[in-house]
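K.L.:
okay, sequence plus prediction incoming.
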Amino acid sequence: MPRRDLIRNVIIAGLLVLVLVLLRLFVFHPFHINEKMANASVKKGDLVVATSNAHIDRSDLVLYKVGGKKYLGRVIAIGKDEVSYVDDVLYLNGKATPEVYLNKMLNKHLAAPTSNGYYTDDFFLSELKGTKAGRVPSNTYLVLNDNRSDTEDSREFGYIHKNQIEGVVNLRLYPLNKFGFIKVEE
């Protein structure tokens, strides 16, 4: 191999490594799911990737930070949405909205002998910490855990600002038999 080909290959390899490092630092955030984050879509021990700068929409799983601690939750409402939760029914902008991603966990909860009959306690936006209006403000999100008995989410922290969200969780790396995009479990 001529010397110029070797130099060219080293430069290409170096640039490739630099691009991969920059993507890892600024775009992709791999992390392990702990027991508190687990839900019907992701299990304890899964290695998943949160993608920064991805478009955030309702029903997306997001990794966010509050007080230096990371949490995983589901986006229930985006800016300008009106939300209430009554008798296990989500009312989004005045319409009952099904939450298919909760079906497995809801059925398991209702089958438990200690079940009180409701999976999600009733709430209105005006009851959330630091809220005044009846609509979600722009650049903020209402984020709830799929495990609704765990209230360490918007019910405790208030709205989650766009700057607090580290990324949308949509790819599972491990276990290898489940490698791929994360699907909403029904």
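P.N.:
Looks like it came in fine. Keep in mind that this is a model prediction, so the values were computed, not measured.
K.L.:
hey, let's count contacts and neighbours off CA atoms from now on
P.N.:
Noted.
K.L.:
can you give me the helices in this protein?
P.N.:
3-26, 103-111, 154-157 (DSSP state H).
K.L.:
quick one: closest of these to Lys69.
P.N.:
helix 154-157 (12.0 Å; C-alpha to C-alpha).
K.L.:
re the thing from before, return the most buried member of the helices of the chain.
P.N.:
Of all those, helix 154-157 carries the top mean neighbour count, a mean of 17, counting by mean count of other C-alpha atoms under 10 Å.
K.L.:
which other residues reach it?
P.N.:
66, 128-129, 142-144, 160 (C-alpha atoms under 8 Å, 6 or more residues apart in numbering).
K.L.:
use this one as the comparison:
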Amino acid sequence: MKKKNELWEWIKALVVAVVLAAVIRYFFFAPIVVDGLSMFPTLHDQDRMIVNKFSYTIGEPDRFDIIVFHAPENKDYIKRIIGLPGDEIEYKNDTLYVNGEPYEEPYLEHLKNDPTLDGPLTEPFTLMEKIGQATVPEGELFVMGDNRRYSKDSRHIGTVPMEEVLGKTSIIYWPLEDVGLVK
């Protein structure tokens, strides 16, 4: 009888652990693998990250957050928020302008200072040219990859509806040489 009781306790503990892990993964955190070089040098191909799924349930997205979202190609993309709802976005002379004000993008300095770079890292554009509107629509985000010349982002796929955003990501857990927080 004691052995049967002990087995039942182990089964209950295992079921609770599996349900708890499923709830945490589905509602709170999920692993994701970076696929490609669109966020280089900030993120590398095959970096493994944790997505915080409830970050925007309790807070609002901030400019320059790195997010994961469902892209139109039935794929999840990792990009950086450049424009928030109501923002006017423009690039000229390799500088980001939001609502007419220039913004520094320190995460791009490494690429901008590359002596082999021929021309601007980010080609000039206005939001009107890319999405046909002067401002980012309500409930949507304008996102771009850090590796501007090799990123399929809002310049190509349009703005991202908030309901397509899985969450914010800032923690790399694998490979060991890349472990840490990213900004």
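P.N.:
Perfect, I can see it now. Just so it is clear, the structure is predicted and the values come from calculations on it, not from any experiment.
K.L.:
sorry, back to before: pipe the helices of the first structure into a markdown table and attach distance to Asn170 of the first structure per row.
P.N.:
Converted to a markdown table, the helices of the first structure look like this (distance: least, C-alpha to C-alpha, whole Å):
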| stretch | distance to Asn170 of the first structure |
| --- | --- |
| helix 3-26 | 15 |
| helix 103-111 | 19 |
| helix 154-157 | 21 |
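K.L.:
give me the neighbour count for the residue mapped onto Leu92 of the first structure from the second structure.
P.N.:
Structural alignment (TM-score structural alignment) places Leu92 of the first structure against Val98 in the second structure. The number of residues packed near Val98 of the second structure is 17, by other C-alpha atoms under 10 Å.
K.L.:
cool, and Phe142 of the second structure?
P.N.:
Phe142 of the second structure: 27 neighbours (other C-alpha under 10 Å).
K.L.:
cool, and Tyr91 of the second structure?
P.N.:
For Tyr91 of the second structure, using other C-alpha under 10 Å, the count is 16.
K.L.:
so what's it up against?
P.N.:
Tyr91 of the second structure neighbours (C-alpha under 8 Å, 6+ apart): 97, 122-126.
K.L.:
now it: how far from Lys183 of the second structure?
P.N.:
Separation of Tyr91 of the second structure from Lys183 of the second structure (C-alpha to C-alpha, to the nearest Å): 21 Å.
K.L.:
same check on Asp65 of the second structure?
P.N.:
7 Å.
K.L.:
the two: which is more packed in?
P.N.:
Shown here are Asp65 of the second structure and Lys183; by other C-alpha under 10 Å, Asp65 has more neighbours (18 against 12).
K.L.:
quick check: closest non-adjacent residue to Ile32 of the second structure.
P.N.:
Distance criterion C-alpha to C-alpha, 6 or more residues apart in numbering; nearest residue to Ile32 of the second structure, sequence neighbours excluded, is Met49 at 5.3 Å.
K.L.:
so what's that neighbour up against?
P.N.:
Going by C-alpha under 8 Å, 6+ apart, Met49 of the second structure touches 31-34, 169-174.
K.L.:
go again with 7 Å.
P.N.:
For Met49 of the second structure, the contact set (C-alpha atoms under 7 Å, 6 or more residues apart in numbering) comprises 31-33, 169, 171-173.
K.L.:
so which residue is dead centre in the second structure?
P.N.:
Ile67 (2.1 Å; C-alpha atoms, centre = their mean).
K.L.:
hang on, isn't that residue packed against Glu164?
P.N.:
No: applying C-alpha atoms under 7 Å, one finds Ile67 of the second structure not in contact with Glu164, separated by 10.5 Å.
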